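# heads up, no residue letters with this:
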């Protein structure tokens, strides 16, 4: 069997293996582009708040964290927002269960930032709680088929196959070489290949279906490759993506990689939440001055007990993600000493490329226009798969 025939068979059967998964990924991805808007539409009682007056200021996020902490005695609040994304949004807090406590029925809590009222909560992604969890469940389907680690590996392998199949599929669109008229072969090649970009709309039946798949794949090839390889980054980062990309590009080291894991971690940061935040903010300001960066927003703050570390997450001029910041500063949760930092771009080429890939994947760049393109692309993936 000739090489071309072998690749046709490979492309066919790899495509059949991937098709069902890509249909799920395309449909859920088209919805996730509008995650916040759809979630707010489904859950207005939690996700839409009105400031009492035009000039109302949100309360201290740390006072609100303490209120949530007191309201859920079986849980710890180890992740918090520092400010609502806009004047009509709540603050979110995520809970983690205390040792020997029963399983949580709520782990995401919504709080009115002006009144301090706890608006409600949900066990993120648990569809048994009803439509309130629809969009988180769609996210779980998109990332892991809602199967946890096993599903993440499945989707990661599919994304890896998809990446390789992009090159096989592109090669198969090239017209087979002809021996005669070698002098005009380059011109004839482009003339013949041009047919692969066209769709015979009037042909009907198999020919039109074939053209939709071949021409659709060619016109979308660059995006298909971006989404396939970024899918590997989002699912198999440590085992596949970073080692492979690291052969060509450098990466920042994990700031907590050399921090020892604590056998009996403190349930709350010993330094305290607010003092820890101020220490992290000072280190962030020093970092941005040193790198000549601008701080646009201080967004989230989290505690990692087993590493005894606090993490301040901000949006700076190093960020390209328009949805949330990915500039991070880590400090010791006992004395506020700097443990390290992470910059999404400008620090290491591998991280810069990865940031752009993943931001394109989740439609967090390019504004509404690119989000519409990504929605259409998700539907196109379904068409190519079918």
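Looks like it came in fine. Predicted model, so just to flag it, every value in this text is computed and none were measured.
# okay, CA-based contacts and neighbour counts for the rest of this
Noted.
# what packs against the longest strand seen in the chain?
Scanning the chain for the strand with the most residues, using DSSP state E, yields strand 295-304. On a contact count with 3 or more Cα pairs under 8 Å, 6 or more residues apart in numbering; DSSP states H and E, strand 295-304 meets strand 75-81, helix 273-291, strand 309-316.
# one more time with 10 Å, if that's ok
strand 75-81, strand 91-97, helix 273-291, strand 309-316, strand 327-332 (3 or more Cα pairs under 10 Å, 6 or more residues apart in numbering; DSSP states H and E).
# need the ones you listed in CSV with distance to residue 188 and mean neighbour count, can you?
Shown next, in CSV, are the helices and strands packed on strand 295-304 (distance: least, Cα to Cα, whole Å; neighbours: other Cα atoms under 10 Å):
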stretch, distance to residue 188, mean neighbour count
strand 75-81, 60, 21
strand 91-97, 61, 22
helix 273-291, 53, 17
strand 309-316, 51, 24
strand 327-332, 51, 24
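# another one to put next to it:
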């Protein structure tokens, strides 16, 4: 009886598979990633850029150091003077700094578009208003510059379909990055050469070396950004499914759904000043960041406070839900022990934006925006060089 021989794919054939994956994923998904990454760089400092472009709307001079901020009821009363007859307030964003303003977001049904009213916190003067737009595909492409850039980064102005597409691109480019690392991986004793650009080399070798070093040095950060970006895109499109998937390892705390809530008290709504008083009694520390008003008629208001222990200034986790008629506290996550799933979920956006590591982290993420462009240009050049060589060989044959 002859011994049977089992053949395994050679390293060379395996490398060819990785090379094909790296090439085609990089050529097609990589082109879209360039657009996502460049807009992502701007978003890192999007709030500051938006304020700089709209100083007259978003910045005020504090009259004196001890000048108090006007009561919320006064701010809302001032906003109502310019609010259209059918306008409905969705959100009230509080000033985060002494020279910042109140931003009141409203919409005019049935349009999904939103608008912003800016109010001086010390005088209740209306500073102006502007179209904000919406995430929906119909309205993503208009509004303030930074809002449009953010929506393009998030969904290519295509709403939920675009958000799913960015998630898929993130996954595909993760595979491309991993294939690039596999192809780069040096043999024993060749690590130093694999990490360097060869001096006085040909244009072909220089292109290869630049592609190599721009891919390998920031690889950890790029892999992190691709993973967190894909996670955020899929979580935005399929929150229940993603939470279930994460929940296989650790549960994620989900706030109750109040869409079917009906108040058991038949009386006029309590004042917004009273709402803040209740919220501050439930969550005594931190600063009020914003309030969400429910426009479905179920009389729920949600107050969000930013605590000193939260990772990101732009994301607020502490929340209390209050019945507007009875003043009853329906839910708060304050004092809850975060699960590992909660911590994992919270870190995704803070890692993606760089805020988890402060200003240094933001600067690193900002600079990473140019890396996919360099990789794409050098990758296309390298591909075209190889095609040229193949054509020359074919002609000789």
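Done, it's in. Quantities reported herein were computed from a predicted structural model and do not represent experimental measurements.
# re earlier: now render the helices and strands packed on strand 295-304 of the first structure as JSON lines, adding distance to residue 227 of the first structure.
Shown next, in JSON lines, are these (distance: least, Cα to Cα, whole Å):
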{"stretch": "strand 75-81", "distance to residue 227 of the first structure": "29"}
{"stretch": "strand 91-97", "distance to residue 227 of the first structure": "29"}
{"stretch": "helix 273-291", "distance to residue 227 of the first structure": "31"}
{"stretch": "strand 309-316", "distance to residue 227 of the first structure": "24"}
{"stretch": "strand 327-332", "distance to residue 227 of the first structure": "23"}
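# Out of these, which is closest to residue 247 of the first structure?
Evaluated over those, closeness to residue 247 of the first structure peaks at strand 327-332, with 24.5 Å, by Cα to Cα.
# Quick one: the residues in the second structure that that closest one pairs up with.
On the basis of TM-score structural alignment, strand 327-332 of the first structure is assigned to residues 318-323 in the second structure.
# Also stretch 209-225 of the first structure?
Using TM-score structural alignment, stretch 209-225 of the first structure pairs with 207-223 in the second structure.
# Onto which residues of the second structure does the helix ranked longest in the first structure map?
In the first structure, with assignment by DSSP state H, the single longest helix is helix 3-32. Using TM-score structural alignment, helix 3-32 of the first structure corresponds to residues 14-43 of the second structure.
# That stretch vs the first structure, average distance?
With mean Cα distance after the TM-score superposition for the first structure, stretch 14-43 of the second structure departs from the first structure by a mean of 1.4 Å once superposed.
# just checking, residue 309 of the second structure touches residue 286?
Yes: the criterion here is Cα atoms under 10 Å, and residue 309 of the second structure meets it with residue 286 at 9.1 Å.
# higher neighbour count, these two?
Per other Cα atoms under 10 Å, whichever of residue 309 of the second structure and residue 286 has more neighbours is residue 286, with 15 against 7.
# Next, the contact list for the aligned residue in the first structure for that one, please.
If you follow residue 286 of the second structure across to the first structure using TM-score structural alignment, you land on residue 296. Counting by Cα atoms under 10 Å, 6 or more residues apart in numbering, residue 296 of the first structure makes contact with 314, 315, 316, 317, 318, 319, 325.
# Try it again at 7 Å.
Neighbour list for residue 296 of the first structure: 315, 316 [criterion: Cα atoms under 7 Å, 6 or more residues apart in numbering].
# ok so, going back, so for the match of helix 3-32 of the first structure, what gets flagged as buried?
Neighbour counts over stretch 14-43 of the second structure (16 or more other Cα atoms under 10 Å) mark 18-19, 21-23, 25-27, 29-43 as buried.
# Might you calculate how far that stretch sits from the centre of the chain?
Mean-position distance between stretch 14-43 of the second structure and its chain equals 19 Å (Cα atoms, centre = their mean, to the nearest Å).
# sorry, back to before: shared neighbours, residue 309 and residue 286 of the second structure?
With Cα under 7 Å, 6+ apart as the test, residue 309 of the second structure and residue 286 reach no residue in common.
# And residue 168 of the first structure? What does it align with in the second structure?
Checking TM-score structural alignment: residue 168 of the first structure goes with residue 179.
# Next SSE downstream of the host helix or strand of its match?
Using DSSP states H and E, residue 179 of the second structure sits in helix 159-184. Using DSSP H and E, the helix or strand that follows helix 159-184 of the second structure in sequence is helix 191-194.
# in the next helix-or-strand element following that next one, what's buried?
Downstream of helix 191-194 of the second structure, the first helix or strand assigned by DSSP H and E is helix 203-216. Neighbour counts over helix 203-216 of the second structure (16+ other Cα under 10 Å) mark 206, 207, 208, 209, 210, 211, 212, 213, 214, 215, 216 as buried.
# Next up, the contacts around the fourth one.
With contacts defined as Cα under 7 Å, 6+ apart, the neighbours of residue 209 of the second structure are residue 197.
# what does the second one give?
Residues touching residue 207 of the second structure, when contacts are defined by Cα under 7 Å, 6+ apart, comprise 378, 382.
# my guess is residue 311 of the first structure contacts residue 327, does it?
No: look at residue 311 of the first structure against residue 327 with Cα atoms under 7 Å: they stay out of range, at 10.0 Å.
# can you give me the end-to-end distance of stretch 196-203 of the first structure?
Taking Cα to Cα, to the nearest Å, stretch 196-203 of the first structure runs 15 Å from one end to the other.
# meant to ask about stretch 98-115 of the first structure
Stretch 98-115 of the first structure: ends 27 Å apart by Cα to Cα.
# you'd agree residue 127 of the second structure is up against residue 104?
No: judged on Cα under 7 Å, residue 127 of the second structure makes no contact with residue 104 at a distance of 11.6 Å.
# Between those two, which contacts overlap?
Common neighbours of residue 127 of the second structure and residue 104 (Cα under 7 Å, 6+ apart) are residue 118.
# what about residue 379 of the first structure, neighbour count?
Neighbour tally, residue 379 of the first structure, other Cα under 10 Å: 18.
# Now check the second structure for the residue matching it.
Aligned partner of residue 379 of the first structure by TM-score structural alignment: residue 370.
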